[in-house]
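# Fold the following.
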Amino acid sequence: MPALLITYDLNNEIRRPPIVKKIKDTWSWARLSESSYAVQTHLSPSQVFEQLRPLLDNNDNLYVITLKKPYSGWGPKDVNDWLERNLD
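From the prediction side, this is the model:
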């Protein structure tokens, strides 16, 4: 199953909890940074975007990008392990 990167920049911070809840309740995920998550899903980037779009204000930014190996980076062990298990 493909992995996707969801990254966002919210200008109205009261909207963050609904987006985070949707991500955590819907997909297998790893938090890469404060506003970036890797998720595993059979959905396309466009389909994931459409599920999250209603949670955004017009001045917010949101990108959904396909993730795959090779990648480079370092962070917490649980995130590194998740990436190793879930990236093609």
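# all contacts plus neighbour counts: C-alpha atoms, from now on.
Will do.
# Where do the helices of this protein begin and end?
Secondary structure of the chain by DSSP state H: the helices cover 16-26, 45-52, 77-86.
# Let's see this one next, to set against the first:
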Amino acid sequence: MSEVYVVGYDLNKPGQNYAGLMEELKKSPSWWHYLDSTWLIYTKESATQLRDRILNCVDNSDRLLVMEVTKNYSGWLPQEAWTWISNHLI
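Now for the predicted structure:
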């Protein structure tokens, strides 16, 4: 069964090219990215599998969080964000 995960990160190495991280996240079956360092990823992978897939795209001084999203959510986002979220949280 597919799940939605929030992926958040702090990229701490100055001058590092993180284009590979963005490309790897975009390989997911569906994704939404509106906030600078936060993505919502829709995938059949577990949180650990998703973390492992993107871990080689960050430096060991960076920080990374992968956590499952539940139907209990709130925020201040554009309507298109809420539409994506409601369409993917079954």
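# returning to that earlier point: now the helices of structure 1 as TSV including mean neighbour count and distance to K69 of structure 1?
TSV is the format used below for those (neighbours: other C-alpha atoms under 10 Å; distance: least, C-alpha to C-alpha, whole Å):
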stretch	mean neighbour count	distance to K69 of structure 1
helix 16-26	14	22
helix 45-52	15	17
helix 77-86	14	9
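# Throw the ones you listed into CSV and include distance to T7 of structure 1, thanks.
CSV is the format used below for the helices of structure 1 (distance: least, C-alpha to C-alpha, whole Å):
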stretch, distance to T7 of structure 1
helix 16-26, 11
helix 45-52, 10
helix 77-86, 16
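# what's around the aligned partner of S35 of structure 1 in structure 2, how many residues?
Taking TM-score structural alignment as the criterion, the aligned counterpart of S35 of structure 1 in structure 2 is S37. Using other C-alpha atoms under 10 Å, S37 of structure 2 has 12 neighbouring residues.
# how far away is S37 of structure 2 from E23 of structure 2?
Remark: distance between S37 of structure 2 and E23 of structure 2 (C-alpha to C-alpha, to the nearest Å) = 14 Å.
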